[in-house]
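Peer 1: Whatever this is, show me its structure:
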Amino acid sequence: MLEINGLKVYHGPIEAVHGIDLAVAEGTCVALLGPNGAGKTSTLSAITGTARATGTIRLAGRDLGALDIEDRFRAGISIAPEGRRIFSNLSVFENLRMGAATRTDGDVTGDIEDWLTRFPILGERRGQSAGTLSGGEQQMLTIARALLSRPRILLLDEPSLGLAPKIIGQVFDLIEDLRRDGMTILLVEQNAGAAIEVADHVYVMVNGLVTRQGPAREFGDGSGLMDELTGVHG
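Peer 2: Have a look, this model is predicted:
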């Protein structure tokens, strides 16, 4: 589904990612783990086209290198970004409609109603300004909005960031449900234990390099990995 080869990512003159390879098979959840500054979000930015990059990125065999940001989303990429970035002054319903901006079919309203049913708390607040939602509700809105484009692959950037432990559990229950439903997911996360629990495969990044990868079962509960990364700064 998603194949990345020799990816280097740049922020101005700084090379943040140093030639990594990464693959996400269709219908699987891949977790990209590592400390702050490791290059995880930079990798997502290269996939969406918001960062300058070299190397190859292919989605379902299609080379994304020559595509602009909008065309990459039309090709099947969608992202729930770090920090949620909802449209605070718009209603929940209006935020969800924004997620379908690249679609041209007539099923958008039906899809929105489906997601409002799946997220009852959002359904109850459909006309409420999104900026008045709790952090967990905003995260669920962000994920639902990303799914409204009917993506081939969903990119999740630090979905647990700033959330209480109970809410983190609800968010990762949702991610597990999406994986079971066959959604292809690339998950960037610092909460290694929660990410490993929902992932099929894990990549670890440190200082812009992939230092380890393998099936999620090889990483146990993630405690050993966190010990390994303690004191590592990217």
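
Peer 1: CA atoms for contacts and neighbours, from now on please.
Peer 2: Fine.

Peer 1: Grab the nearest non-local neighbour of Met98.
Peer 2: In space, and not counting its chain neighbours, Met98 is closest to Arg145: 7.2 Å by C-alpha to C-alpha, 6 or more residues apart in numbering.

Peer 1: and the most centrally placed residue in the chain, what is it in contact with?
Peer 2: Central residue of the chain (C-alpha atoms, centre = their mean): Leu156, 1.3 Å from the mean position. Residues near Leu156 by C-alpha atoms under 8 Å, 6 or more residues apart in numbering: 79-82, 143, 185-188.

Peer 1: Here is the second sequence; please produce its structure so I can put it next to the first one:
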Amino acid sequence: MTALLEARAVCAWYGQAQVLHGVDLRIDAGELVLLCGRNGSGRSTFAKALAGLVRRTGSIVFAGRQIAACPTFEIARLGMGYVAEQREVFPTLSVEENLHLGIKPGAGRSAARKIDAAFERFPMLAQRRRTEAGALSGGEQQMLVLVRALMGEPRLLVVDEPTEGLAPQAVAAVADCLRGLCEQGGAVLLIEQRLTLAQRLAARVAVMGHGRIVFDGAAGTLDAKTIDEWVAIGSGR
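Peer 2: As a prediction, the model looks like this:
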């Protein structure tokens, strides 16, 4: 099977500080891969490296194209969606206007159908459709950026802590969306602290420690204790 994403020997820096030290990871179409590890292990930096938001080296092949030197807008056009943990909404635009920005140009009349379908699935956003995004709660903003990314029908969605601050009903809706994307042939790289939720969604898990992948295997074999053990092994302790 041809990989949708294949990263090899990816290194990344913030200024002079190197955070990633040769990350290898493969994701196939239809897969939801959980990326976990301790805070500071490099998970979010790897997500940013895939999206072209930090200085990086190595090989990143996405949808058959080498993107390691591509700017973020080109990567997005190829079909990679990225949802940061910082809840990056357009604060002075309404919820509905934010969602429209996620739809690919040329959608025409189908844009309205996409918006209506999103509001049907996430009624808490529908109730705030004309509210400025900056006035939403943190959890509502988190939901908005995720749904906005899904508006573009990404081939791969890289999503960093999508359920942070969400009520249980919203968490369930997010899980359904991620599962649905994979069922339609897309893929998800999920960075998530809630292991019980993530393991219900992911068949495969990669553990990052000290800027490297230290474990890559079946999700059901890991819990918080074994994750820490793999991180310790990866650091040579």
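
Peer 1: aligned partner of the residue nearest to the centre of the first structure in the second structure?
Peer 2: Here Leu156 of the first structure is matched to Val159 in the second structure, going by TM-score structural alignment.

Peer 1: Spatially, what comes nearest to its match if we skip its sequence neighbours?
Peer 2: Distances taken as C-alpha to C-alpha, 6+ apart place Val83 nearest to Val159 of the second structure, at 4.6 Å, with adjacent residues excluded.

Peer 1: go on, Ala9 of the second structure?
Peer 2: Gly22 (3.8 Å).

Peer 1: Touching, that neighbour and Trp13? I think so.
Peer 2: No. Using C-alpha atoms under 8 Å as the test, Gly22 of the second structure is too far from Trp13 to be in contact (11.7 Å).

Peer 1: that older thread, the residue nearest to Met98 of the first structure -> the second structure?
Peer 2: By TM-score structural alignment, Arg145 of the first structure lines up with Arg148.

Peer 1: Quick one: the helices in the second structure, in order.
Peer 2: Using DSSP state H, the helices found in the second structure span residues 43-51, 72-78, 95-101, 110-121, 123-126, 138-151, 168-183, 195-201, 224-234.

Peer 1: Quick one, which of those gets closest to Val33 of the second structure.
Peer 2: Closest approach to Val33 of the second structure among the helices of the second structure (C-alpha to C-alpha): helix 195-201, 8.5 Å.

Peer 1: Where in the first structure does that closest one fall?
Peer 2: Going by TM-score structural alignment: helix 195-201 of the second structure matches residues 192-198.

Peer 1: Equivalent analysis for stretch 120-131 of the second structure, please.
Peer 2: With TM-score structural alignment as the criterion, stretch 120-131 of the second structure aligns to 117-128.

Peer 1: Can you mark which positions in that stretch are buried?
Peer 2: Buried residues in stretch 117-128 of the first structure, counting neighbours by 16 or more other C-alpha atoms under 10 Å, are found at 119, 122-123, 125-126, 128.

Peer 1: Let me know the closest of those residues to Ala216 of the first structure.
Peer 2: Nearest to Ala216 of the first structure among those: Phe119, at 27.9 Å, using C-alpha to C-alpha.

Peer 1: quick one: contacts for the residue mapped onto His100 of the second structure from the first structure?
Peer 2: Matched to the first structure by TM-score structural alignment, His100 of the second structure sits across from Arg97. Shown in contact with Arg97 of the first structure (C-alpha under 8 Å, 6+ apart): 108-109, 112, 145, 148.

Peer 1: Arg204 of the second structure now?
Peer 2: Neighbour list for Arg204 of the second structure: 32-34, 216-219 [criterion: C-alpha under 8 Å, 6+ apart].

Peer 1: Then Ala100 of the first structure?
Peer 2: The contact partners of Ala100 of the first structure, taken as C-alpha under 8 Å, 6+ apart, are 108, 145, 148-149.

Peer 1: now what about the match of helix 195-201 of the second structure, what contacts it?
Peer 2: Here stretch 192-198 of the first structure makes contact (C-alpha under 8 Å, 6+ apart) with 29, 31, 33, 172, 175-176, 179, 187, 189, 202, 216-217, 219-223, 225-226.

Peer 1: Only the buried subset of those, as a ChimeraX command please.
Peer 2: The ChimeraX selection below is limited to those of the contacts of stretch 192-198 of the first structure classed as buried (16+ other C-alpha under 10 Å):
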select :29,31,33,172,175,176,179,187,189,202,216,219,221,222,225,226
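
Peer 1: on that earlier part again, with distance to Val89 of the second structure added, can I get the helices of the second structure in JSON lines?
Peer 2: Formatted as JSON lines, the helices of the second structure follow (distance: least, C-alpha to C-alpha, whole Å):
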{"stretch": "helix 43-51", "distance to Val89 of the second structure": "17"}
{"stretch": "helix 72-78", "distance to Val89 of the second structure": "17"}
{"stretch": "helix 95-101", "distance to Val89 of the second structure": "7"}
{"stretch": "helix 110-121", "distance to Val89 of the second structure": "16"}
{"stretch": "helix 123-126", "distance to Val89 of the second structure": "13"}
{"stretch": "helix 138-151", "distance to Val89 of the second structure": "6"}
{"stretch": "helix 168-183", "distance to Val89 of the second structure": "17"}
{"stretch": "helix 195-201", "distance to Val89 of the second structure": "25"}
{"stretch": "helix 224-234", "distance to Val89 of the second structure": "32"}
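
Peer 1: Cool, thanks, talk later.
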